[in-house]
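**Student:** Here is my input; please provide its structure:
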Amino acid sequence: MQITFKQKPVTLAGTQVQVGEKAPDFTVLANDLSEVTLADSKGKVRLISVVPSLDTGVCDQQTRRFNEEAAKLDNTAVLTISVDLPFAQKRWCASAGIDNVQTLSDHRDLSFGEAYGVVIKELRLLARSVFVVNADDEIVYVEYVNEVTEHPNYEAALEAAKNA
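**Tutor:** Predicted coordinates for the structure are as follows:
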């Protein structure tokens, strides 16, 4: 799969996942620097929205969209993961009024990025992508957005979350 950033090819590090696989575990940091793993939301559907940086237009819009939709999803944890520092994520959430999505930082060790194959080696950012993991930790939806500066397919991801 060829991923581009501003129309230039980039290299993704890690192992890309596929529908039907068991979701790999990961350790990321919450805004208070506590560790968060996939197991912390066990028993819920997880909609994982991955963005390069919350401080960019498309990432901002993507996170706001999933924040709005999260309130309508039953038994679903909506996680937004980026390599932004936890302090920056906390500040951004406060200014944007984000309260239905948990923002998580993969800055420390790229644990999530490596496990899901979304680390852009050239930039040390995460490639825009969306994953839905059901309550049994099975991946039921995967989208690696071909051009990192473009939006994901919101409707397909939300539909997958509702049906999980």
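
**Student:** from here on, contacts and neighbour counts on C-alpha atoms
**Tutor:** Noted.

**Student:** Can you pull out the residues in contact with the helix ranked longest in the chain?
**Tutor:** Counting residues, the longest helix in the chain under DSSP state H turns out to be helix 57-70. For helix 57-70, contacts defined as CA atoms under 8 Å, 6 or more residues apart in numbering pick out 49, 51-54, 76-78, 80, 96, 98-101, 149-152, 158.

**Student:** please redo it, this time with the cut-off set to 7 Å
**Tutor:** Here helix 57-70 makes contact (CA atoms under 7 Å, 6 or more residues apart in numbering) with 51, 53, 54, 78, 80, 98, 100, 101, 149, 150, 151.

**Student:** now swap in stretch 149-162 and tell me
**Tutor:** Stretch 149-162 is contacted from outside by 5, 6, 45, 47, 58, 73, 129, 132, 141, 145, using CA under 7 Å, 6+ apart.

**Student:** Which of these fall in helices?
**Tutor:** Members of those lying in helices (criterion: DSSP H): residue 58.

**Student:** Can you redo the contacts of stretch 149-162 as TSV, where the extra columns are distance to residue 12?
**Tutor:** Listed next are these as TSV, based on distance: CA to CA, whole Å:
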residue	distance to residue 12
5	11
6	15
45	26
47	21
58	20
73	31
129	12
132	20
141	19
145	12
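
**Student:** Could you also give me the structure for this second sequence? I'd like to compare it with the first:
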Amino acid sequence: MSERTGLITFLGGGLTLVGNPVGVGDAAPEFAVLTNELAPAKLADFPEKGLILIAVPSLDTAVCDLEARKFNKEMESLSGKAKALVISMDLPFAQKRWAEAAGVTNIVTLSDHRDASFGQAYGLLIKELRLLARAVLVLGPDRKVAYLELVKEVTNEPDYAAALAALGKVL
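**Tutor:** Below is the predicted model of the structure:
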């Protein structure tokens, strides 16, 4: 398991990412997470032609909340073609409560809290905080990474337009 520094910050302070980093062109690694109903879920459970994997530190924060809502809105027109998975270390109970309160229906929230399987498989686990780094990955039908943005400052939003453009190219 590798550790990388100098890639992300939180309020300007450097953090360490743990896990096996992936890059554009790589096969997307499998992972094991939990649904809001505590059922196991993995990458293979989502057969849509295109997938957006959205890693966020916590849906209980303003930026993560905003990001998930924006992607939810954008995914309205892509039903049946693409799916957005929002993955955090939040407990499934908290994710379910958030999703119900936010009224989101076009994204799937998944919890990596149990094993940090997703965070480690994609090199996005923040060692100092045991949270996920903010990142957006687009996977095509071949389940290869077509786009990857690791947001340098954890408190900043991703480039929505670039991620959605990349998704459009794989559909």
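
**Student:** what's the TM-score for these two chains?
**Tutor:** The TM-score (TM-score structural alignment, normalised by the length of the first structure) is 0.97; 164 aligned residues with a CA RMSD of 0.9 Å.

**Student:** if we can go back for a sec, what about burial for the contacts of helix 57-70 of the first structure, which qualify?
**Tutor:** Buried residues within the contacts of helix 57-70 of the first structure, counting neighbours by 16 or more other CA atoms under 10 Å: 51, 53, 54, 78, 80, 98, 100, 101, 149, 151.

**Student:** quick one: which of those is nearest to residue 92 of the first structure?
**Tutor:** Closest to residue 92 of the first structure out of these is residue 54 (7.3 Å), distances taken as CA to CA.

**Student:** And the closest one? What does it align with in the second structure?
**Tutor:** Residue correspondence, TM-score structural alignment: residue 54 of the first structure in this structure matches residue 59 in the second structure.

**Student:** now the strands for the second structure?
**Tutor:** Assigned by DSSP state E, the second structure shows strands spanning 3-10, 13-18, 32-34, 40-42, 50-55, 82-88, 107-111, 125-126, 131-132, 135-139, 145-150.

**Student:** Nearest to residue 118 of the second structure, out of the ones you listed?
**Tutor:** Residue 118 of the second structure lies closest, by CA to CA, to one member of those: strand 32-34, at 6.7 Å.

**Student:** In the first structure, what range does the closest one match?
**Tutor:** Counting by TM-score structural alignment, strand 32-34 of the second structure corresponds to 27-29 in the first structure.

**Student:** Average separation of the matching stretch from the aligned part of the second structure, please.
**Tutor:** Mean deviation of stretch 27-29 of the first structure relative to the second structure after superposition (mean CA distance after the TM-score superposition for the first structure): 0.5 Å.

**Student:** Provide the contact partners of that stretch at residue level.
**Tutor:** Applying CA under 7 Å, 6+ apart, the external contacts of stretch 27-29 of the first structure come out as 35, 36, 37, 86, 104, 105, 106, 111, 112.

**Student:** how about a markdown table for the residues you listed, with distance to residue 63 of the first structure added?
**Tutor:** A markdown table is the format used below for those (distance: CA to CA, whole Å):
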| residue | distance to residue 63 of the first structure |
| --- | --- |
| 35 | 21 |
| 36 | 19 |
| 37 | 20 |
| 86 | 15 |
| 104 | 12 |
| 105 | 14 |
| 106 | 16 |
| 111 | 21 |
| 112 | 18 |
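
**Student:** which of those residues are buried?
**Tutor:** Neighbour-count burial (16+ other CA under 10 Å) applied to the contacts of stretch 27-29 of the first structure gives 37, 86, 104, 105, 106, 111, 112.

**Student:** just curious, which of these is nearest to residue 1 of the first structure?
**Tutor:** Taking CA to CA as the measure, residue 1 of the first structure lies nearest residue 112 of these, at 19.0 Å.

**Student:** how close does the closest one sit to residue 149 of the first structure?
**Tutor:** Noted for residue 112 of the first structure: a distance of 20 Å to residue 149 of the first structure, by CA to CA, to the nearest Å.
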